[in-house]
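> Build the 3D model from these lines:
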Amino acid sequence: MTTPRIAAHLHGFGDRIALVHDGRELRYAELAERVSAYAHDLGSGRRLVALAARNDFGSLIAYLGALEAGCAVLLTGSVTAELIDVYDPDLVIEATQDGSTPRPHPRRTGSAHTLHPELALLLSTSGSTGSPKLVRLSYRNVLANAESIAEYLAIAETDRAATTLPFYYCYGLSVLHSYLLRGASLLMTSRSVLEPEFWDDFGAQRATSFAAVPYTFDLLERIGFDRMALPHLRYITQAGGRLAPERVRHYAQLGERTGWALYVMYGQTEATARMAYLPPRLAAEHPDCIGIPIPGGTFTLEPVEGGDELVYHGPNVMMGYAETPAELALEPQLTRLRTGDLACRTPDGLYRVIGRRSRFAKIFGLRIDLQRIESGLAAAGYPACCTDDGETLVAAIECGDTAAAARLAARLSGLPVGAVRVAAVESIPRLPNGKPDYPTIRQLPGTPVAAHTDIRTLFADALGLHPETIDPRASFADLGGDSLTYVALSVRLDRALGQLPVSWPTMSVAELESLPRRRNRFGRSLDTGTLLRALAIIAVVGSHIGLFVLWGGAHVLLAVAGFNFARFAVTAAPAAQRLRRTLRTTAFIAIPTAVWVAATLPFSDYYGWQNVLLLNKILGPHDSATAGHLWFVEVLVYIVLASALLLRLPIADRLERLSPFWFATGLLGVALIFRYRSFNLYTPDNVAFSPLACWLFVLGWAAAKATTPWHRLLLSAVAVATVSGYFDETDRERMILAGIMLLIWLPSVRVPALIAGTAAVLADASLFTYLVHWQVYPLFGQHHLVALLVSLAAGVAAARLMGLARAVARTATGSAALDGQDLGGRLLSQLRDENVSRNRLAGKMIE
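Take a look at the predicted model:
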């Protein structure tokens, strides 16, 4: 066995900076020590290690430490049940959410496998298609390819690359290998190039390069990359699929003008990453070429049916494939790599790919197994023949619903529905020899999937994301959804699906896409929380106006807020991420309130400066005429912030994950102390309109976590006992109790489509209606009904204006992050499995 000397190599670079992440630096000597320590902890026995990695210090230390220990590393984004079942790893390591060094989880002592002495690394062949077929790479493969890349890129110790790709993807991993080989540094980040923070870090840390796939350039155009000032950028590398020649020429010329170079590269996982590169000086003149072989490699062209196949020869050619654990012991089986690409050599000595021979396609940097897509479609009743046109998956089907087939093909491939084109044909076009006529299939006009049935597009519109950055395995909660975006999306999803499952916020996008579309003639499904928000705001405004007397709506809204907090803020996401999301949602409540109140100050004495700061409940005055007008907003902000900070405590976070319902019920018990004791903080008349009303919020929280009839019976009993006697008005108590009982027992209701749409609009605008109605309804004197309708309309208009402002802001900055959402979709999100493993991660944290 070749013993890797990774730690010794790293130590040789001494105090040079090796890694930078979130403002922290790690120097080579310290990195070497941590790698050595991790290897020591793993022991000396050679084992099969499954490592789920992220772009952070901890994952990299675990990866290098496992190699240093002599282990064979199965590198992935998520250790799935399928990988466990097929390969039975001896040890599992999963990245931590905070980037700290992950603990190994041995599944046995010793190893259950016979591993070839040269086997170092196992990588997936097919991106996100789920295939257990792996590429076997040796230490020699990895080192040879890193040396070649470092040579033709001329990587120097002063270079610093930003990790724009996940390092369990062979392209991203090659960046790490080649930079660490030369003692250069890495800016470790998982941010998308869409985010301003990525470019802030890139500039502040003087990064000199980043890696891009074709889709990256779509994103760069959206953010105005050609107008950016990046004085330290030395080059951009491009691989992961074919970039259109006109775009190669554009970016090559842009680089020439602004002082950086474009390296177009060609490779496959089977060649450890790279096989060819196009020298930057030739890119503008020969944008349709893959260039020349990397140092140490050569190409030959071998005749096959349809042309000449490109065959690569070099020390980075893989040992072979593995589909079973027994194959991990096999000797190297290849001395050359048949790429599956048809190519030619130009008079200038450059190689150009002109077609594909194999049954794989590369779209958005993902390697798509076309045979697997065809088999999946056939099993669902869609006899099909699949190919690609370079940017789109194309399927010809002989029968069936083309829209449904497109959604299924998207789910099987991990592509967005917009990247799938399905054409219905009487019979699959074939050549005279009976083989499929792929050129004809590529030209078939597809039936587009209507935008309202494209689930990913609906998510993107609601959350302010780009459809192609949404991981199909992520849920609404995973993608940063909250009560502010829930209402509109739920109504649109119900319209698209015909009937929306109650549990849809926790279902993945792919699961929702796979649901059958149903035509329901009995109206729309409406979430009970949404209905209550709409009814409550009508009751609040109408009662203030004097049109009727239905007090209690604000307290129902408080319970609904707790219910939604539990659904959208108390998720399986890491505690720090949950806090950030909650703070952003709270800001969306607090900032418009402060702006509106400040805008009224010059024209009236309606509010004071305490109201602008949302501190009237704390600073007073408590006896002014308008002291209670904003009580609900202030109290809601206080309670949400307190709840979010509570869950940031490790002990509270751990207990909540262990038993969500009983944690909420215990918290309710504590909150009920303030239901019966004010501790002289407020007068008896003000207690119900103060932060001490938090027990109603927590009661709604517990209702959202109730999963059994016994849970619901317990909460119903608590609600009856605690609401009774809280107010002097029995009617108010009955209204509050009715709302809480609906939250506990009825997750959704079926209502006519008109009512569903109206309720959704009113619920979505409830905050703004509450804010503006105080200034609107006095304008109409005794015309109470008109005052109510105009107040509601003003709230809806204000909500729409705010939505427009947010959309304009996102467009101006080129970042979807401004929506207050944590950008769940990232570049190559189909390659990232982080969201998929969150439930499992929560279990690890509990342990």
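
> make it CA atoms for all contacts and neighbour counts henceforth
Fine.

> Next secondary structure after the longest helix seen in the chain?
In the chain, taking DSSP state H as the definition, the longest helix is helix 784-813. From helix 784-813 onward toward the C-terminus, using DSSP states H and E, the following helix or strand is helix 838-846.

> Give me the angle between whichever strand or helix holds residue 657 and helix 838-846.
Here residue 657, judged by DSSP H and E, is contained in helix 650-658. Counting by axes from the mean of the first three to the mean of the last three Cα atoms, to 10 degrees, helix 650-658 points 130 degrees away from the direction of helix 838-846.

> who touches helix 650-658?
Around helix 650-658, the neighbours that count as contacts under Cα atoms under 8 Å, 6 or more residues apart in numbering are 572, 575, 646-647, 663-664, 842-843, 845-846.

> what's the farthest-apart pair in the residues you listed?
646 and 843 (20.0 Å; Cα to Cα).

> Pull the number of nearby residues for residue 751.
Using other Cα atoms under 10 Å, residue 751 has 15 other residues around it.

> residues near residue 354, how many?
14.

> Ignore what I typed, I meant residue 380.
Taking other Cα under 10 Å as the neighbour definition, residue 380 ends up with a count of 12.

> Residue 738 versus that one, what's the distance?
Using Cα to Cα, to the nearest Å, we find residue 380 at a distance of 46 Å from residue 738.

> For the stretch 651-800 of the chain, which segments count as strands?
Along the stretch 651-800 of the chain, counting by DSSP state E, counting those that start in this stretch, strands occupy 748-751.

> Can you list the buried residues in the longest helix of the chain?
784-785, 787-788, 790-796, 798-800, 806-807, 810, 813 (16 or more other Cα atoms under 10 Å).

> I have a second one here; can you model it like the first so I can compare?
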Amino acid sequence: MRYAKGRMFAGIERFGASVAIVDELGDRISYAELAQRADELALPLGSSKQLVAIEASNTANALIAYVGALRANHAVLLLKGGNAQDERIHSTFRPNYIVRQGGHIWEHLSDGLPNEINSDLAVLLSSSGSSGTPKLIRLSHENLISNAHAIAEYLEITPSDRALTTLPFFYSYGMSVVHSHLMTGASLLLDDRSVIDPDLWTRFEGQGGTSFAGVPHSFELLERTNFLANPPAGLRYVTAAGGKLAPDKVAKFACALADRNIRFFVMYGQTEASPRIAYLPPEAAITHPYSIGRAIPGGELALEDEDGRRITAPGVPGELVYRGPNVMMGYAHGRDDLSRGKDVESLRTGDLATVDKDGFFTIVGRLSRFVKLFGLRIDLDDVEQWCGARSPGSAVAGDDRGIVLATIGAPDATLGNDLAAKLVIPQDKIAVVGMAELPRLASGKVDYPRILQLRTAEILPFETGKPLAVALAELLRIPAIGPNRSFIEAGGDSLNIVSASILIEDRLGQAPPGWERMSMAELDKLVSATGKSIPVPRPGVPSDILARAVCILLVVLHHGADIALEGAAIGLLMIAGFNFGRLQAPAVMTLGPLVPACRSLRRIVPLYIGIMVLYFIAKRDVFWPNIFLYSTFTRGYDDGATVIGLYWFIETYIWLILFSCLLVAVPFVARLERERNIMLPLIVLVVALALHLLVAPTGHVRAAELRSSFYLYYVFALGWILNFGTTRQRKLLLSIVALTVLVLQPAHRFQSGMIVTTGVAMLLLWIRRVEFGSRMAAWLTARIAHSSLYIYLVHPAVFMPLLTLFGRGEMLGIPARLIGALLLTVPLSVAAGLLLHALIDWTEQVTRDIWSRRQRAHAPLPLATSLHQPGEEMAAP
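Sure thing, here's the model as predicted:
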């Protein structure tokens, strides 16, 4: 790559009458006029080199002042303006002149000593965003010129190009857009509106725009519009930098824009490199969306190990090191440093990377502790030191979604807000967590990944609500779910699958098959890929949730009206088997049999035993099999003739869950489960059905015999195998199996039983989601399903008094008990079940809070220590 050395913007008048700038008012400024106005504005600065500051807004006046100062070889300090960090920079570096926001002349601030500024120094940019002591990056004219020409070369910028200034030029990425276009005779369309402002794109088209630059947040916003479906006319290329853009979004934008002959460049850089280091060609963005590409023209990228040895083998990580003419002169900590020459030859980026056989580099981690938020690179060690002064012993972790501050003991109520103000980032990007002691590794060092997992609902991704993992963790009442864990592994079971399914649907429009087995990272990718551009789905619920709600309502109606409406409880057992195959069986593979079983039964068993104890106290009698959960293996209390007999379902459910978890833990059975082999539930179904038929009673069938736990195991196994209906052929085969199996059950001699159970099986097999006309109906259905076991537990206490109240009479030819059940028993049972569920949730949460407070109160407090680790900070665009 060839470029002329000299001063930045020297010789731009050679482009003559060509348009250089379309300003914020729509006026056009030619290159000849730009050079003349810039030189005239710089005259008051004098001939000796000065340090001048510019509050760099996207206005013609600020840009003209910038061009003029560099053409006159003054050192320019680019500032945002109007924040505390700028004031600290002013007091430390004492600029001689300044052009403020909205101003059009140089304001004199102070007199500096002559010849105290290095002749090569061109631009000073802040390295640390807004945290810590001011530290500036010194960039020379050669740094800026070489980088501008390199960018223009790989972007193939021509004089016909016109870039929209979607980024301010105090930001190194925005600065590079200005440089690469004005140094090649192209033009700039000045604007500072959001990319989601429709008027911005109307102006873009009307003024002949051809390109724009975006940061990850820009593309998050654009996804919510019809930008990809209808990009603005005239758009030739788009660039993305300023932070990591997720690979799925890279591929999405690259593919969509390529279909319209628009090129999409992903770029990587650091302010220390003026700022561009690497770029990913548009054609590679589709095949290598996770990569930063290769070095820019004139530059060299390499990987080095801890000892500085070069790594050339593909796939081996090392620190990314860049060499090129755009590498900075060095840092400046005070005014005296401005006289220094170039003291940096290579740039150690602080990023860990690998290189593939095609020469493309991929960032895989970071060496130093910094994060990038809203274009600011923030040194976590600096933040930790600042927080430690306020709250001794604090530790700070972060990623590109936010910062987590862990304090020892109760945190200062204003700490999070004050930190947000200091860093100039939104308050919801900072979470403050009080702890009894900091989590530590075996080495005694602070466990920062663990602190990061403690992020709470206070941290939100850009305008998209709580991260899915955070929302699911709150649902499961656990601190966090790691990116590699699934809903099942985190403790999901049939008691919370309903709420989780609704949450997934809210994010994705429709719950994908097998979502409960996907890792949080995989689900997040689906959420990111879906974005907010999907149509809002019609209100509805997954089919298993509808079946569960309908079955529990039919159970209550059957008992409350005392009518022959069989099969609903059998349907609930089938759904329990279906959810076991989805949730508990996979969980046994990673957690063993007891944890999944206890998670599913920890609430139901104590409630059931409590109800039994109260019942027998009231009866002044006791039947120990009910108390110890084995009544379904005996004749039963009063042979099931009393209300206590209705609880056969709860005991059966408990035993089937417990037995099935133990079964799946058997080594050769576990092997089939890990392989997701359909033979496992098929064998269980065949064996269970054979046992059912062998012991099936003849003649008069007693209720206790029909409801024996293992007598009904085949129904549970049938629900289990329905999980494997993943193809049309399997659905047809399993439909035949289900219909055959259900006909053989003695209870299905009743027509209603046949209709309900076969209906449940077909619904689970063939219909993934059922839509409603009302969002309220969908919500109520989900709540009923979620509380189905609680409704079952309380409904006898509701319907028994009402049966006596309504008696055997009729009203308008309709049995009074049926009318009473529809109008009172069913609604009251549902309300009581929902209330009991809410009460249990509240009790559990209060218990957790009390336990946590006691743990913090009795835990020893470590001595305050300084956690700050000195080290240079790397700034990035």
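
> quick one: TM-score?
Here the TM-score of the superposed chains, computed with TM-score structural alignment, normalised by the length of the first structure as the reference length, equals 0.50; 447 aligned residues with a Cα RMSD of 2.5 Å.

> what's the helix holding residue 657 of the first structure aligned against in the second structure?
Here helix 650-658 of the first structure fails to align to any part of the second structure, judged by TM-score structural alignment.

> To which residue of the second structure is residue 143 of the first structure aligned?
In the second structure, residue 143 of the first structure lands on residue 145 (TM-score structural alignment).

> Could you give the secondary structure assignment for the nearest residue to that match once chain neighbours are set aside?
In space, not counting the residues next to it along the chain, residue 145 of the second structure is nearest to residue 8; the distance is 6.2 Å by Cα to Cα, 6 or more residues apart in numbering. The local conformation at residue 8 of the second structure, judged by DSSP: H, G, I helix; E, B strand; the rest coil, is coil.

> Looks like residue 359 of the first structure contacts residue 372 (just checking).
No. The pair formed by residue 359 of the first structure and residue 372 falls short of the contact definition of Cα atoms under 8 Å, at 9.4 Å.

> neighbour count winner among these two?
residue 372 (18 against 14).

> Need the counterpart of the more buried one in the second structure.
For residue 372 of the first structure, the aligned position in the second structure is occupied by residue 382, per TM-score structural alignment.

> how much space is there between its match and residue 422 of the second structure?
When distance is defined by Cα to Cα, residue 382 of the second structure is 12 Å away from residue 422 of the second structure.

> try residue 80 of the second structure
When distance is defined by Cα to Cα, residue 80 of the second structure is 15 Å away from residue 422 of the second structure.

> and what of residue 366 of the second structure?
Computed with Cα to Cα, the distance linking residue 366 of the second structure and residue 422 of the second structure is 24 Å.

> number of nearby residues for the equivalent of residue 56 of the first structure over in the second structure?
In the superposition onto the second structure, residue 56 of the first structure corresponds to residue 59 when matched by TM-score structural alignment. By other Cα under 10 Å, the residues close to residue 59 of the second structure number 23.

> Is residue 59 of the second structure in contact with residue 25, as I believe?
No. Here residue 59 of the second structure lies out of contact with residue 25, judged by Cα under 8 Å, at a distance of 9.2 Å.

> before we move on, back to that, flag every buried residue along the helix holding residue 657 of the first structure.
By neighbour count on 16+ other Cα under 10 Å, the buried set for helix 650-658 of the first structure is 653-654, 656-658.

> export those to a markdown table and tack on distance to residue 742 of the first structure?
Conversion of the buried residues of helix 650-658 of the first structure to a markdown table gives the following (distance: Cα to Cα, whole Å):
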| residue | distance to residue 742 of the first structure |
| --- | --- |
| 653 | 28 |
| 654 | 30 |
| 656 | 24 |
| 657 | 26 |
| 658 | 27 |
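
> coming back round to it: distance-wise, check the match of residue 56 of the first structure relative to residue 101 of the second structure.
Distance from residue 59 of the second structure to residue 101 of the second structure, by Cα to Cα: 9 Å.

> What of residue 657 of the second structure?
69 Å.

> Just give me the neighbour total for the aligned residue in the second structure for residue 69 of the first structure.
Matched across to the second structure, residue 69 of the first structure falls on residue 72, judged by TM-score structural alignment. Under the neighbour criterion other Cα under 10 Å, residue 72 of the second structure is assigned a count of 22.

> In contact with residue 72 of the second structure, which residues?
Shown here is residue 72 of the second structure, whose contacts under the criterion Cα under 8 Å, 6+ apart are 39, 42, 47.
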